[in-house]
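Participant: here's a sequence, model it:
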Amino acid sequence: MTVAVTGATGQLGRLTIARLKTLLPAGEIVALARNPEKAADLGVEARAFDYDRPETLATALQGVDRLLLISSSEVGKRAAQHRAVIEAAKAAGVGQIVYTSLLHADRSPLSLAEEHVATEAMLAASGIPHAILRNGWYAENHTGAIPAALAHGALIGAAGEGRISAAARADYAKAAASVLADGGHAGQTYELAGDDGWTLAELAAELSAQSGKAIPYRNLSQQDYAAALTGAGLPEGLAGAIASWDTGAAQGALFDDSRTLSRLIGRPTATLAEVVRAAL
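Facilitator: Got it, this is the predicted structure:
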C-alpha cells in the first residue's frame, strides 16, 4: 500500500508525515510537494507535485492507493487546483482521497467556506471513495499573535465573546494520519475541533498568567481590526479577510463541542494553557 500527502512541506503536511511514519513503513509514504528538494528531510519518497501544472499530476500519483489532499493555501485558486488533483487522482486510479475541509463548511459564514464546499461537491461527483476532515481553527492562528501582543501590551481582534474551538495543528495532523493509514472512513464527514472553546479574552488572560505581563484583550470593529492589521504590514485583502473571520467567530462559526477530534486521536486535544505554553 502507498499513501501520499499533498502540501507535504507545509506545516500540516510535515506533522502528518511525521505521524504517518509511526503508523506505516516509511517506504509506503510519498511526500508530494511543489519543490521536492524541500522534502528531503522527511525521510520518505518525494515527488514533484505542482497544482498549477495539472498535466503532470496524474504521473506523480501513479501507484498511490490513498491520498491526503491538504487544501491549497492559495485562497481564490483552491477550487481549480483541487479539481486538477481530483481529476488526476481519478486518472491514476487512486483508491481513496481524504480531504481537509473547513469546520461546518456547508453552513459556515466564513469566506473560506465557498471553495471547500465546491471541493466537497467535486469529490462527491468524482466517484472516488473519500473522507472529509472539516478542520476547525488552528490554535496557532491566534498564538501567532503572541509576540505582537507582548510587544504592544495588548491582544487585539474582532471576535467579541465568540468561542473558538481551536486545536493544535499537531492534533489535526494526528487525525489526518490516522484516517489515511486506516483507510476505513470512506463516506464519512468529520467535524473536527478542540475539546474546549475559548474566547480571545480568555487567551489574553492565559497569556498574562504565563508571561507575568498584563495583556488585556481589546475588541475592535471589523473595520478597525482590518486597519490595524494593514498598519502592521499585512496586504489589505488579507487583513480584511482575517478581520472578517474574527467577525465570523463572534457569530459562532468556529465553535463545535462534538469532541470528534479527540475521539479520532484517542486523547484530549491540547488545552489553551498547553498551546500558550508551546507558543511562549
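Participant: C-alpha from now on. contacts and neighbour counts both.
Facilitator: Fine.
Participant: list the contacts of the closest residue to V94 other than its chain neighbours.
Facilitator: Distances taken as C-alpha to C-alpha, 6 or more residues apart in numbering place D65 nearest to V94, at 5.0 Å, with adjacent residues excluded. By C-alpha atoms under 8 Å, 6 or more residues apart in numbering, the residues touching D65 are M1, T2, V3, G93, V94, G95, Q96.
Participant: for those residues, give me a markdown table that also has distance to Y225, secondary structure and neighbour count.
Facilitator: Formatted as a markdown table, these follow (distance: C-alpha to C-alpha, whole Å; DSSP: H, G, I helix; E, B strand; the rest coil; neighbours: other C-alpha atoms under 10 Å):
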| residue | distance to Y225 | secondary structure | neighbour count |
| --- | --- | --- | --- |
| M1 | 48 | coil | 12 |
| T2 | 45 | coil | 19 |
| V3 | 42 | strand | 28 |
| G93 | 47 | coil | 16 |
| V94 | 44 | coil | 23 |
| G95 | 45 | coil | 17 |
| Q96 | 41 | strand | 24 |
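Participant: now, which of the residues you listed sits nearest V276?
Facilitator: V3 (33.0 Å; C-alpha to C-alpha).
Participant: the closest one contacts G63, doesn't it?
Facilitator: No. Here V3 does not reach G63: they are 9.0 Å apart, not a contact under C-alpha atoms under 8 Å.
Participant: break down this protein into its helices, ranges please.
Facilitator: Counting by DSSP state H, the segments of the chain that form helices are 11-20, 57-60, 78-92, 113-126, 140-143, 146-152, 169-182, 200-211, 222-231, 236-250, 260-265, 272-279.
Participant: to compare with the earlier structure, here is another sequence to fold:
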Amino acid sequence: MKIAVTGATGHLGSRVVAHLQKKIDTKDIVALVHNKNHATTLINEGLEIREIDFQKRESLEKAFVGIDTLVYVASKTYSVFDRVGELENVLAAVKKNEIKNLVAMSFIADQEDNPFVISPFYGYLPRRLAGTDLNYAIAKNSLYADPLVPYLPELIERKGLIYPVGKQAMSFITLEDSAEAMATMALNEDVLKSRRTYLLTQSRSYTMPELGKIMTKVTGHEIGYHPVSVEEFGKIYAAEGDGAELASMYKGGAMGYLHGLSDDFAHLTGHEPEAMEHFLTRSYHE
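Facilitator: Here you go, the predicted structure:
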C-alpha cells in the first residue's frame, strides 16, 4: 500500500512523513512537493518524490498514480476561492486514480458565523467529502503551539500577550502531535472508514492570562495580558503580510470559537498530547 503526503517539505507535511517512516517502509511513502529542489533531505532518505501543482489538475492526476491513501495537507493561502479550487482538483485526481482513502487537514475555526477569512473553506471541506464515496478522516487542528516559541522574545519586550480575544480561552496542539495523529489516521482502516472529523487539541485550553503565567514561568520574564483591538492587531502585523487575516481569526476567538477541546488525540495515538508548559520549556532557549 502506498501513502502519499502533500506538502511533504512543509512544517506539518514533513513531520507526517517522518511519523509514517517510523511505522512503514520508506518505499511505501510518496512525498508530494511543489519543488524538488527543496526536497534534498527527503531524497537523501530514499523517498520517492513527485512534484505537484494544486492549481493544475493534470499534475495531480499524474502524481497520484498508484496511490492507495492520500494525506492532504492544504496549501497556505487565505484565498477561499483558491482553496476550494485546490480541493476540487485534488478530489478529481483522487477519483481518476481510484484512490480509496483520504486524510484531510482542517482547522477548528469552521463555524458558520466565524469571521475568520478562510473559515468558509473549513466549513466546505467536510460537506464536500460527505458527498463522495471515499473512506476519509478529517484532522481538525486547533491553534499550533509552535509559533508561540519564536514569538516569546517579542512578548517579553511587550511584557504581555496582545491577542484580541478578551476573556475567551484558546486551544492548541503542537505540529509534532498533529503530524503523529494524521499519520496514525492514515494507517488505521477503521479510522479511514469512519468518515468523521477528529478534533486535535491539548488536554486543556487557556485564557490569555493563564497562558501568560505559563510563559512567565518558562522564560523568567513577566508576561501578562494587554489586549489590543482587532483593528490594531491587524495594523501591528500588516507588514508581515497576514495581519488582517490573523486579526479576523482572533475576532472569531473573541466569540469563543477557538477553545474547543477533545480527547480524540489520545484515542488515536494511545497517549496524551504534549502539554503547553512542557512544550514551551522544551522548546524555548533564551
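Participant: TM-score for these two?
Facilitator: Once superposed, chain against chain, the TM-score is 0.92 (TM-score structural alignment, normalised by the length of the first structure); 276 aligned residues with a C-alpha RMSD of 1.7 Å.
Participant: can you redo the helices of the first structure as CSV with mean neighbour count and distance to A105 of the first structure?
Facilitator: Formatted as CSV, the helices of the first structure follow (neighbours: other C-alpha atoms under 10 Å; distance: least, C-alpha to C-alpha, whole Å):
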stretch, mean neighbour count, distance to A105 of the first structure
helix 11-20, 21, 19
helix 57-60, 20, 27
helix 78-92, 20, 14
helix 113-126, 18, 5
helix 140-143, 17, 18
helix 146-152, 14, 28
helix 169-182, 22, 16
helix 200-211, 19, 22
helix 222-231, 18, 22
helix 236-250, 19, 12
helix 260-265, 19, 16
helix 272-279, 16, 24
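Participant: can I get those in CSV with distance to G27 of the first structure?
Facilitator: Formatted as CSV, the helices of the first structure follow (distance: least, C-alpha to C-alpha, whole Å):
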stretch, distance to G27 of the first structure
helix 11-20, 11
helix 57-60, 16
helix 78-92, 19
helix 113-126, 27
helix 140-143, 31
helix 146-152, 39
helix 169-182, 13
helix 200-211, 41
helix 222-231, 44
helix 236-250, 39
helix 260-265, 23
helix 272-279, 32
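Participant: which one, of those, ends up nearest to A40 of the first structure?
Facilitator: Of the helices of the first structure, nearest to A40 of the first structure by C-alpha to C-alpha is helix 11-20, at 11.4 Å.
Participant: ok and the closest one relative to helix 169-182, angle-wise?
Facilitator: Helix 11-20 of the first structure runs at 50 degrees relative to helix 169-182, counting by axes from the mean of the first three to the mean of the last three C-alpha atoms, to 10 degrees.
Participant: what stretch of the first structure does stretch 171-188 of the second structure fall on?
Facilitator: Alignment of stretch 171-188 of the second structure against the first structure: residues 165-182, by TM-score structural alignment.
Participant: dump the residue contacts of K22 of the second structure.
Facilitator: No contacts exist for K22 of the second structure under C-alpha under 8 Å, 6+ apart.
Participant: from F233 of the second structure, how far off is it?
Facilitator: Distance, K22 of the second structure to F233 of the second structure, using C-alpha to C-alpha, to the nearest Å: 41 Å.
Participant: same check, this time on E112 of the second structure
Facilitator: E112 of the second structure is 23 Å from F233 of the second structure, by C-alpha to C-alpha.
Participant: now swap in I138 of the second structure and tell me
Facilitator: I138 of the second structure is 31 Å from F233 of the second structure, by C-alpha to C-alpha.
Participant: same check on K251 of the second structure?
Facilitator: Taking C-alpha to C-alpha, one finds K251 of the second structure at 10 Å from F233 of the second structure.
Participant: tell me how many other residues crowd the equivalent of Y151 of the second structure over in the first structure.
Facilitator: By TM-score structural alignment, Y151 of the second structure lines up with A145 in the first structure. Neighbour count of A145 of the first structure, defined by other C-alpha atoms under 10 Å: 14.
Participant: can you give me every residue that contacts A145 of the first structure?
Facilitator: So A145 of the first structure contacts L155 (C-alpha under 8 Å, 6+ apart).
Participant: can you rerun that using 10 Å?
Facilitator: L155, I156, G157, A279 (C-alpha atoms under 10 Å, 6 or more residues apart in numbering).
Participant: how about I17 of the first structure?
Facilitator: 3-5, 8-9, 23-24, 26, 29-31, 42-44, 173-174, 176-177.
Participant: so how far is E28 of the first structure from it?
Facilitator: From I17 of the first structure to E28 of the first structure the distance is 11 Å (C-alpha to C-alpha).
Participant: if we can go back for a sec, shared neighbours, V3 and G63 of the first structure?
Facilitator: V94, G95.
Participant: skip the chain neighbours and tell me the closest residue to H259 of the second structure.
Facilitator: M170 (4.2 Å).
Participant: which residue in the second structure lines up with D196 of the first structure?
Facilitator: Checking TM-score structural alignment: D196 of the first structure goes with R204.
Participant: which ones are touching its match?
Facilitator: A169, M170, S171, F172, H259, G260, L261, S262, D263, A275, M276.
Participant: what's the farthest-apart pair in those residues?
Facilitator: A169 and D263 (17.2 Å).
Participant: mind checking which of the two has more residues around it?
Facilitator: Neighbour count, other C-alpha under 10 Å: between A169 of the second structure and D263, A169 has more, with 22 against 17.
Participant: apart from its chain neighbours, what residue comes closest to the more buried one?
Facilitator: T207 (3.9 Å).
Participant: and that neighbour, how many residues sit next to it?
Facilitator: Neighbours of T207 of the second structure (other C-alpha under 10 Å): 16.
Participant: that one contacts S171, correct?
Facilitator: Yes. If you go by C-alpha atoms under 10 Å, T207 of the second structure and S171 touch, sitting 9.1 Å apart.
Participant: what touches both of these two?
Facilitator: With C-alpha under 10 Å, 6+ apart as the test, T207 of the second structure and S171 both reach H259.
Participant: joint contacts of I17 and E28 of the first structure?
Facilitator: With C-alpha under 10 Å, 6+ apart as the test, I17 of the first structure and E28 both reach V3, A4, V44.
Participant: what is the nearest of those residues to A79 of the first structure?
Facilitator: A4 (20.1 Å).
Participant: quick one: the closest one from S73 of the first structure, how far?
Facilitator: 18 Å.
Participant: ok, those two, which is more surrounded?
Facilitator: Remark: of A4 of the first structure and S73, A4 carries more neighbours, 27 against 10, as counted by other C-alpha under 10 Å.
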